[in-house]
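>>> sequence isn't available, so here's the structure alone:
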């Protein structure tokens, strides 16, 4: 055999070995490349978040900006001056349409925010710059998923000098007295100073009245149904009183149209023996991030409650010897303890919280009045209702790290037997009046541990105007005339209570 014939098999073996080596090398290189790509992509996948909605709730008390996402958002913020602005960096995000839409959601009447700028600051870092109208004290916190919400990052922008409900009430009273004296008529508007010209809720009412139905262009912001028309002007004119102020209410319970007037002695202020105005704190339930119950036709409880409250405020302020304070006058969230605080700050004589019932059974119907209970709820339904209403803080979103919130919750342990007794009396007068315009769910005032009723020194009730979860009653709640009659009934019940339980003098500036 020739040498060439001997070499050929060896070359074949060498080529096969080389091919095997090259194949293994390619596999190793492929695996290494895959590992490298995975190493680069994995962190991006781990921190990638999607924005589900951006919402803005402007109000005099504070402006809230909420960013809802499918994962918790990491952020860093800094407050700058000259000019005032808040810079926020959101980590793990790429700029998308939801964040771009934030720019258009800042309205000219926002008391805190002038404008906002949003951009991709770095890869996976979105920067938001809020140009402010003045100094603010921001609170930034996160909320875990609850109800229909996923993760929420919340920016609460409080004005450096917060509005004082007492000073607002005093200014309102001074304007009322001045115009009564100068013009022989009360003022057309008695709202507090520097109030935005058009609240978010009022804008909802106007938009629906004009468009005749809901719009799908802004899914992040809930809106009331088309037939929920705006309330009339908040403070209609009334004749100037020609005699000392008296409360007018029905005295003839027979319903035969007899004498429908009686009076009570308006209390003195304790300072110079002057007559003081009786103050009623009106609390529209829910608001802002907390819509309350939602009817099958899309009616939001928070809008119903606010509209009835505005109607009631107008009727109370039209009385020569009374005045009203609202815990919220626009569509924003107020924690339960802050509602109590505001009522106590103005030295309210009475407190009424307005809601619209919802229950698991859509056949449930009727109006109700609740007072506080020290010894458990008066029924299983009352307990269920109180638990639902007390969950408002979780839905609306409170900063649990706030020292103020922790301290103020001590109010909820200060309820007294005397307050509950007076609340039951007060509630009975209101219950009888609303029973004339709607079926009652129960013929007595129910009791449960409603947190919002725990002002220790103010008779307090919660009125459920109707069951929003009942389709027929939802239609009634969407009737402007029904809401007006409900406000009338509450006012009449209040005046009947004052007549039967004359308010005492108070040695205070209000």
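The structure has been received and is ready for your questions. Just so you know, these numbers come straight off a predicted model, no measurement behind them. Residues are numbered from 1 along each chain as shown.
>>> from here on, contacts and neighbour counts on C-alpha atoms
Fine.
>>> so who does the residue nearest the centre of the chain touch?
In the chain, the residue lying closest to the centroid (Cα atoms, centre = their mean) is residue 287, at 2.1 Å. Applying Cα atoms under 8 Å, 6 or more residues apart in numbering to residue 287 gives the contacts 302, 303, 330, 331, 332, 333, 334, 396.
>>> what's the helix or strand for the second one?
Right, residue 303. Here residue 303 sits within helix 301-317, counting by DSSP states H and E.
>>> could you pull out the helices in the stretch 151-300 of the chain for me?
165-183, 200-211 (DSSP state H, counting those that start in this stretch).
>>> most packed of those helices?
Per residue and on average, the most neighbours among these fall to helix 200-211, with a mean of 18 (mean count of other Cα atoms under 10 Å).
>>> in a helix, residue 443, correct?
No. Using DSSP: H, G, I helix; E, B strand; the rest coil, the secondary structure at residue 443 is coil, not a helix.
>>> so what's it up against?
Residues near residue 443 by Cα under 8 Å, 6+ apart: residue 431.
>>> do a quick rundown of the strands in the chain.
51-57, 63-69, 74-80, 85-91, 113-122, 125-132, 136-143, 151-159, 278-284, 322-326, 350-357, 368-372, 446-448, 460-467 (DSSP state E).
>>> ok, and which of these has the densest surroundings?
Most buried among the strands of the chain, given mean count of other Cα under 10 Å as the contact rule, is strand 368-372, at a mean of 30.
>>> show me what that one is packed against.
When contacts are defined as 3 or more Cα pairs under 8 Å, 6 or more residues apart in numbering; DSSP states H and E, strand 368-372 sits against helix 417-434, strand 446-448, strand 460-467.
>>> swap in 10 Å and give it another go.
strand 350-357, helix 380-390, helix 417-434, strand 446-448, strand 460-467 (3 or more Cα pairs under 10 Å, 6 or more residues apart in numbering; DSSP states H and E).
>>> make CSV out of the ones you listed and add distance to residue 148.
Shown next, in CSV, are the helices and strands packed on strand 368-372 (distance: least, Cα to Cα, whole Å):
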stretch, distance to residue 148
strand 350-357, 19
helix 380-390, 15
helix 417-434, 33
strand 446-448, 26
strand 460-467, 21
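>>> below is an additional structure, to be compared with the one above:
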């Protein structure tokens, strides 16, 4: 009896102990949840405006739960961020809005309720917002991203047609003149055939020296792709140079040079400091029906003594070298750093591009790549004397010859200084242009896109 009573008291003590432990664990769990919910710290706020979209980023040490609503008359986006108290970093967001932002006129920030901060984006026009969270990557912690897209996206092809209308008209007139010259020559040949006569000694060399007039049926469209941008700085040199700034400068120089060519027109996949996902860069080039895609980079390697410019083309059979594979993996990770909304990524399109990449595209890419590499090698050191190949996501347009130019290694202190030199940037741009012209002189464009 005493044993049973003792066992009963022991069981009671165990039950009380378990209850106490359970209460303690529940309290601890609740305390942890409260601490997570109310202890978030804002580490930085950034705004990246562009014609494509405006991106606002809140970086924090923990994920931030939010709710959103779109209001009209006037147009505005209201976002409530839970687990925050208003602080100076958040208030800085107000001053970061630029007057030339296409979609945001101002941002208002306030403490809506205890633990809830309200952000009100006053809009210049209706938008389609995409809100998503990015996990920590590279130097970033958690990021809450607000991508504000216009309800009617800009049409890059129409903008390109408008900007090149005068050049298109001049080219059409030139083609008409060539036609007239050809008709006149044909008429003369027919007349000569009716009344054959031996040409004079003076006429023979004149006939040989007369060059056939060049005729381009349409403008050649060159898509220029400055790598990285916005949240993705690309490689950073020891002097603090950011790849995204260097390559945009080189790309704009190349754009200006192409503008001066009577039969070519340039298109930039980005013209400012903002992020463009890799598959969107390819889609933009296809949308403007580009004849060539040139992606410009200034990458880094794990060894600071690595040096020299390189040109890459797509490979379906694996990388041509360990360096090429390393480069491709690094460049393909840009979407993770720059911040891509996985939920809205068109995976079907991405897979289609991969499946449709053909041997013909790669063959053409190697040809233009060799032309460009030869021109760069005329004044700058090369990392490899031939075009390398790897599975770069940005080179997977199935119907556009595509190359990636590594202008130099920004991780090499000497080459970093060179990349920041206006003269070097200009020579690199000039070399790329000469390589492009050499390629098209041997591979004139077909008439399949004459309607654009």
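Thanks, I have the structure now. Computed from a predicted model, the values in this text were never measured in an experiment.
>>> quantify their similarity with the TM-score.
Superposed pair, TM-score by TM-score structural alignment, normalised by the length of structure 2: 0.83. Supporting alignment: 395 aligned residues with a Cα RMSD of 2.5 Å.
>>> the helices of the stretch 151-300 of structure 1: which one's closest to residue 106 of structure 1?
Closest of the helices of the stretch 151-300 of structure 1 to residue 106 of structure 1 is helix 200-211, at 11.3 Å (criterion: Cα to Cα).
>>> could you tell me where that closest one falls in structure 2?
Counting by TM-score structural alignment, helix 200-211 of structure 1 pairs with no residue of structure 2.
>>> got it, and stretch 152-161 of structure 1?
Under the criterion TM-score structural alignment, stretch 152-161 of structure 1 matches residues 143-152.
>>> now stretch 388-401 of structure 1
Going by TM-score structural alignment: stretch 388-401 of structure 1 matches residues 330-343.
>>> what's the closest of the strands of structure 1 to residue 401 of structure 1?
Here strand 136-143 is closest among the strands of structure 1 (Cα to Cα), at 8.5 Å.
>>> read off where the closest one ends up in structure 2.
Using TM-score structural alignment, strand 136-143 of structure 1 pairs with 127-134 in structure 2.
>>> distance between the matching stretch and the chain's centre?
Chain-centre distance of stretch 127-134 of structure 2: 19 Å, with Cα atoms, centre = their mean, to the nearest Å.
>>> likewise for stretch 414-425 of structure 2?
22 Å.
>>> one more: stretch 14-26 of structure 1?
On Cα atoms, centre = their mean, the centre of stretch 14-26 of structure 1 falls 72 Å from the chain's centre.
>>> now swap in stretch 380-400 of structure 2 and tell me
On Cα atoms, centre = their mean, the centre of stretch 380-400 of structure 2 falls 16 Å from that of its chain.
>>> now swap in stretch 249-257 of structure 2 and tell me
For stretch 249-257 of structure 2, the separation from the chain centroid amounts to 16 Å (computed by Cα atoms, centre = their mean).
>>> what does stretch 232-246 of structure 2 give?
15 Å.
>>> in that stretch, what's buried?
Neighbour-count burial for stretch 232-246 of structure 2 flags 232, 233, 234, 235, 236, 237, 241, 242, 243, 244, 245, 246 (criterion: 16 or more other Cα atoms under 10 Å).
>>> what do you get for stretch 96-107 of structure 1?
98, 99, 100, 102, 105, 106.
>>> and residue 396 of structure 2, how many residues sit next to it?
Neighbour count of residue 396 of structure 2, defined by other Cα atoms under 10 Å: 30.
>>> what do we get in structure 2 for the residue nearest to the centre of structure 1?
The pairwise alignment with structure 2 assigns residue 287 of structure 1 to residue 229, based on TM-score structural alignment.
>>> relative to residue 125 of structure 2, how far out is its match?
25 Å (Cα to Cα, to the nearest Å).
>>> now swap in residue 15 of structure 2 and tell me
Residue 15 of structure 2 is 64 Å from residue 125 of structure 2, where distance means Cα to Cα.
>>> when these two are compared, which one has more neighbours?
residue 125 (16 against 12).
>>> mind listing what whichever residue in structure 1 pairs up with residue 93 of structure 2 touches?
Aligned against structure 1 by TM-score structural alignment, residue 93 of structure 2 finds its counterpart in residue 102. Shown in contact with residue 102 of structure 1 (Cα atoms under 10 Å, 6 or more residues apart in numbering): 53, 54, 55, 56, 65, 67, 115, 116, 117, 118, 128.
>>> can you check residue 99 of structure 2 too?
105, 106.
>>> at 8 Å what do you get?
residue 105.
>>> for residue 360 of structure 1, see how far away whatever residue of structure 1 lines up with residue 282 of structure 2 is.
Mapped onto structure 1 by TM-score structural alignment, residue 282 of structure 2 lines up with residue 340. Distance, residue 340 of structure 1 to residue 360 of structure 1, by Cα to Cα: 28 Å.
>>> compare neighbour counts for those two and give me the winner.
The residue with more neighbours, out of residue 340 of structure 1 and residue 360, is residue 340; 26 against 8, by other Cα under 10 Å.
>>> just the buried residues of stretch 315-333 of structure 1, please?
315-333.
>>> what's the match for residue 437 of structure 1 in structure 2?
In structure 2, residue 437 of structure 1 lines up with residue 379, judged by TM-score structural alignment.
>>> ignore the last one, residue 412 of structure 1
Matched by TM-score structural alignment, residue 412 of structure 1 corresponds to residue 354 in structure 2.
>>> check contacts around its match.
Shown in contact with residue 354 of structure 2 (Cα under 8 Å, 6+ apart): 396, 398.
>>> please tell me how far it sits from residue 314 of structure 2.
Computed as Cα to Cα, the residue 354 of structure 2 to residue 314 of structure 2 distance reads 11 Å.
>>> if I look at the two, which residues touch both of them?
Counting by Cα under 8 Å, 6+ apart, the residues touching both residue 354 of structure 2 and residue 314 are residue 396.
>>> coming back round to it: residue 213 of structure 2 versus the match of residue 437 of structure 1, what's the distance?
32 Å.
>>> out of the contacts of residue 102 of structure 1, who's nearest residue 402 of structure 1?
The closest of these, once distances to residue 402 of structure 1 are taken by Cα to Cα, is residue 65, at 17.6 Å.
>>> what's the counterpart of residue 30 of structure 1 in structure 2?
Counting by TM-score structural alignment, residue 30 of structure 1 lines up with no residue in structure 2.
>>> flag every buried residue along the longest helix anywhere in structure 2.
Selection of the longest helix in structure 2 by residue count, based on DSSP state H, yields helix 2-38. For helix 2-38 of structure 2, the neighbour count (16+ other Cα under 10 Å) marks 37, 38 as buried.
>>> contact partners for the aligned partner of residue 476 of structure 1 in structure 2?
Counting by TM-score structural alignment, residue 476 of structure 1 lines up with residue 418 in structure 2. Residue 418 of structure 2 is in contact with residue 424, counting by Cα under 8 Å, 6+ apart.
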